[in-house]
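Peer 1: The sequence isn't on hand, but the structure is:
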């Protein structure tokens, strides 16, 4: 089978022809020299690293898995060296703050790097991904002393990061957590408790690991208002500034998981481990959400990356695998890509992937504008778009990414169920993306209960106004009319949910369907922009984009109307049956 091919050409197409990177990002303070051409060169090198260094470790890493013996975690063969190479090449600090050793490049490039890394090897991608999230939380909420001491290592990748939230009794409801932190008297704290499901909790890379741990101070009130965040390193600082004594934290076990076998997902025990308060007492959840929102976007990109890698293998296999007769019954056997059902599966995956990448890039550009634009109004407007899209990208990209992995496995038939082909690994690895960093049901509730009511409903209106502006530009296209039709039920549902914002059952019953409606409209918007950007072109890329767009508008966008009917059925049929009858 072919190895992973980085989709750099498609990324360049988005930056230059569809989303106008030079006009929107290269003009921002600190980005003056970062043109789309330069971005393409960076992404070419990133793709080469992912394909050459990370993809070859994916299947072997899954087979070998991470292991724990005598309290020491061992990652699969090749992972420590690959991480060292990744750090030395500067990829961990690509978008990091230059004041602490980062390169300061736009978040847009970071998102595309993340996609290729996760497509090549999602278990590996969690190490730098969580490290970047920890750095962001510390940069926004840590004291100047903590930032000076710990940020350089995190931003360059010299140290790794991990987030320690979940406990056996406290998952989505973090107000139930029991971990404690006792003040020592010198500004430090002794943190005690057990956390589960801690990705990258430990490894054998030979560096420090900075855990951001949620715990309660002795006088903390019950619930989420009593939660504080603490920086707890694997190794305490040495007198020479290097690694000092091992902190009193240990790995109690590695979780036995369905997928991401190469990633050490740890049960972590903190036994009066020394840590330092990050941010204000009782505001730990606020600080942690800085990291979690970063990670939620990152998890959505994981879903996209896995979908791309799985689809590539399926498309290659479909062109090469001979089976069955031609439609006119004159040839046999024929490549299975000639069969309509196989084509439909491949097109569904491609229709999601290309539009999802475009939406991810657009959202990342909004993040760059929110962080760098000199006009506070422009910053606020862009930040609102990021807030709206975060649950959509996390949930829809991982749902559709998993669906694409399953369809790609299906293309292989029986071979897709055999480990050596690698397709069943994509399915297993993709499944966790729908669960961690807040299940997709939680993301959907965030959308309908928090994001849609923002600004009295004006946040969604502002987003849809952008869509309508491109519909007007493409008025001559029948695709524009179809997208305009899809906006009608979405607006109707959003208006109704806003009026029922205190009806928990109604919101819960509508949440996942509403999120998928918004996702389909957003993906349709990206397809319309890609079609308009290639109008009149006869290149293979333009021909492919137009063909896949027609498929999306004919077979995927119409789901919006069926989803609206489901939402308008209300919660009655969901809530009617007694719990004992399930």
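Peer 2: Arrived safely. What you see is a predicted model; the values in this text were computed from it and never measured.

Peer 1: contacts and neighbour counts: CA atoms only from here.
Peer 2: Will do.

Peer 1: Would you mind giving the secondary structure of the residue lying farthest from the centre of the chain?
Peer 2: Going by CA atoms, centre = their mean, the residue of the chain most distant from its centre is residue 330, 46.5 Å out. What DSSP: H, G, I helix; E, B strand; the rest coil gives for residue 330 is coil.

Peer 1: now residue 544: how far from residue 342?
Peer 2: Here the criterion is CA to CA, to the nearest Å. By it, residue 544 lies 17 Å from residue 342.

Peer 1: Sorry, slip of the keys, the one I care about is residue 262.
Peer 2: 31 Å.

Peer 1: Residue 51 now?
Peer 2: According to CA to CA, residue 51 stands 27 Å off from residue 342.

Peer 1: Mind listing what's buried along stretch 42-61?
Peer 2: 43-44, 46-51, 53-59, 61 (16 or more other CA atoms under 10 Å).

Peer 1: go on, stretch 430-439?
Peer 2: For stretch 430-439, the neighbour count (16+ other CA under 10 Å) marks 430-438 as buried.

Peer 1: Residue 7: how many residues sit nearby?
Peer 2: 18 (other CA atoms under 10 Å).

Peer 1: what's the answer for the one 10 residues further on, then?
Peer 2: The tally of other residues near residue 17 (other CA under 10 Å) stands at 14.

Peer 1: can I assume it sits in a strand?
Peer 2: No - judged by three-state DSSP, residue 17 forms no part of a strand; its state is helix.

Peer 1: so who does it touch?
Peer 2: Contacts of residue 17 were listed using CA atoms under 8 Å, 6 or more residues apart in numbering, and they are 533-534.

Peer 1: Got another one to weigh against that:
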């Protein structure tokens, strides 16, 4: 049976030593009094809920799956509704929400820590409340005062859950060709008609109401994404008292039978003249929806971090316990018939690859969470601008680089188990199946790569990338005279220089032929991802060097940093070569010849 223990010590290392959140929060007026003890106590309680309440439901929920009862009714697996009620009773949905609407007003970073643990414990369950936070954020930013009054407190409390309805049978990422219609009803509301597919948590019995955020077109809307509006479409229309009232004309037509996340209902949703209420301005729905979409992309990164962590914990425990063969350098456990497989170099490669990725991914996700808090709450406009630019730059890295690496990590975890990893009993094959979707939804990783190189780097002349480069440069300068940091600083400088050069080359080629950008985008994102990981690992190595005499935790951190620079960063050499190969070999052959 699988196991999960919240990695509290490493979480605290990232929060208090790497990010120094106490000092950072002191600069944010809403959080100036939040101290380390309070943050730690929240983490410990969240870890108890994740490990004791929803983790035991993960394997059984996967095996049972969701049930389409008929006539639009869907039931979640046994125990899911009760666990969700506990989640709400303990106040977890409200953690980082606005106190005006019943929230606790804690930093987004603290919510990120909660999300990591929930996703390690049970990704499919976590998706029921997961999108609710995104719906809350979108309505908080663009909803009318009346809409906020009706919906926000219910989303904050968790009484109502949320979805986002974008994809249609004929269009996925290309929302410019969506067909769902919104006809004015004459009373300020709209009649929404159309079909949406792949809607996570679109129908279930976990909460008492579901609030769909739906993209649709007005009758006179211009073509493309500039003609899309956003609408609130409740499953049950709120009555005068703010409680679920009349059933709206939106219904689940079926649920998808999927490779993974079996216990989350992925629905086909049919809107048959359902009553909807516009969010924001006509034909500017994408602006409001992007709040939710960007939050979801960061959330997918947290999903993959969570899965990679729990997969690593289980493969590590197995490698220490499983006896097979003898060490190449001689028997280590002479009183046993064989040595534990952790003595073998390639098993260690798999474990260290998992560990190095997980710890860098955690640092990245938490850092981005802190910058979101700074973007929204710092009193200095320049700080808010810089934080917002870095969040924009790093969002596709969080979504694509972390999900790619986490899928590889869960595969490595399964490989450590050998044949036992391939069977259900040990739980490893579920982590692989669940992790696979994260590379696809909320914009495939190719879309994230195009977003990075096209919109986040080339579109502004590299301004956002230069801001990140300044952080790297400042760190490198601060290490001057530290001989013990050379093994980390020199490769960091090297990959930084290579990213600058590669960016310029791709930009020049793309100006002549846009296919060049498309051909280079995926390897380019991985190269930039490694630059980000290198920066974070160099910073963590500096902390570990300064404290390596204080215990095994820092010795392990330093050894993992050395492994990353020695055996993972070198991937960039081949990636850069591929990115420079151009579009010729991809586009030369006529499509008919495939």
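Peer 2: Here it is on my side, so go on. All figures in this text were calculated on a predicted structure; none of them were measured in a lab.

Peer 1: follow-up on the earlier one: just name the closest of the buried residues of stretch 430-439 of the first structure to residue 290 of the first structure, please.
Peer 2: Comparing these against residue 290 of the first structure with CA to CA places residue 437 closest, at 12.2 Å.

Peer 1: can you pull out the helices in the stretch 151-300 of the first structure?
Peer 2: For the stretch 151-300 of the first structure, the helices defined by DSSP state H, counting those that start in this stretch cover 284-320.

Peer 1: what does stretch 301-317 of the second structure rub up against?
Peer 2: In contact with stretch 301-317 of the second structure (CA under 8 Å, 6+ apart) are residues 2-4, 112, 115-121, 123, 351, 354-355, 358, 361-362, 365, 398-400, 402-403, 406-407, 409-410, 413-414, 416-417, 428, 431, 435, 438.

Peer 1: ok, now with 7 Å
Peer 2: Applying CA atoms under 7 Å, 6 or more residues apart in numbering, the contact partners of stretch 301-317 of the second structure are 2-4, 115-117, 119-120, 123, 351, 354-355, 358, 361-362, 365, 398-399, 402-403, 406, 409-410, 413, 416-417, 428, 431, 435, 438.

Peer 1: Now a PyMOL select for only the buried ones of these.
Peer 2: In PyMOL, this line selects whichever of those come out buried by 16+ other CA under 10 Å:
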select buried, resi 2+4+115+116+117+119+120+123+351+354+355+358+361+362+365+398+399+402+403+406+409+410+413+416+417+428+431+435+438
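
Peer 1: Which of the buried residues of stretch 42-61 of the first structure sits closest to residue 366 of the first structure?
Peer 2: The shortest approach to residue 366 of the first structure among the buried residues of stretch 42-61 of the first structure belongs to residue 43, at 19.4 Å (CA to CA).

Peer 1: what separates the closest one from residue 359 of the first structure, distance-wise?
Peer 2: 18 Å.

Peer 1: got it, and residue 1 of the first structure?
Peer 2: Applying CA to CA to residue 1 of the first structure and residue 359 of the first structure gives a distance of 30 Å.

Peer 1: ok, these two, which is more surrounded?
Peer 2: residue 359 (23 against 9).

Peer 1: re the thing from before, settle it for me: which of residue 544 and residue 342 of the first structure has more neighbours?
Peer 2: residue 342 (19 against 11).

Peer 1: Give the aligned equivalent of the more buried one in the second structure.
Peer 2: Here residue 342 of the first structure is matched to residue 347 in the second structure, going by TM-score structural alignment.

Peer 1: Please name the residues that touch the aligned partner of residue 175 of the first structure in the second structure.
Peer 2: With TM-score structural alignment as the criterion, residue 175 of the first structure lines up with residue 176 in the second structure. Shown in contact with residue 176 of the second structure (CA under 7 Å, 6+ apart): 224-225.

Peer 1: cutoff 10 Å now
Peer 2: Going by CA atoms under 10 Å, 6 or more residues apart in numbering, residue 176 of the second structure touches 223-228.

Peer 1: Could you save those as CSV and add columns showing neighbour count and distance to residue 204 of the second structure?
Peer 2: What follows is the contacts of residue 176 of the second structure, written out as CSV (neighbours: other CA atoms under 10 Å; distance: CA to CA, whole Å):
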residue, neighbour count, distance to residue 204 of the second structure
223, 13, 34
224, 14, 32
225, 18, 30
226, 16, 33
227, 21, 31
228, 29, 27
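
Peer 1: and in the first structure, which of these remain?
Peer 2: Shared with the first structure under both residues aligned by TM-score structural alignment, their matches' CA atoms under 10 Å, the contacts from those are 223-228.

Peer 1: show me what contacts the residue nearest to residue 143 of the second structure when sequence neighbours are not counted?
Peer 2: Nearest residue to residue 143 of the second structure, sequence neighbours excluded (CA to CA, 6 or more residues apart in numbering): residue 279, at 5.6 Å. Counting by CA under 10 Å, 6+ apart, residue 279 of the second structure touches 138-139, 141-144, 147, 213-214, 229-232, 285, 288-289.

Peer 1: please redo it, this time with the cut-off set to 8 Å
Peer 2: Counting by CA under 8 Å, 6+ apart, residue 279 of the second structure touches 139, 142-144, 229-232, 285, 288.

Peer 1: who wins for neighbours among the residues you listed?
Peer 2: That'd be residue 230 among the contacts of residue 279 of the second structure, by other CA under 10 Å, with 28 neighbours.

Peer 1: Now do the strands in the stretch 1-150 of the first structure.
Peer 2: In the stretch 1-150 of the first structure, the strands defined using DSSP state E, counting those that start in this stretch lie at 67-69, 72-74.

Peer 1: can you put the ones you listed in a markdown table and add distance to residue 461 of the first structure and mean neighbour count?
Peer 2: Shown next, in a markdown table, are the strands of the stretch 1-150 of the first structure (distance: least, CA to CA, whole Å; neighbours: other CA atoms under 10 Å):
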| stretch | distance to residue 461 of the first structure | mean neighbour count |
| --- | --- | --- |
| strand 67-69 | 50 | 15 |
| strand 72-74 | 50 | 17 |
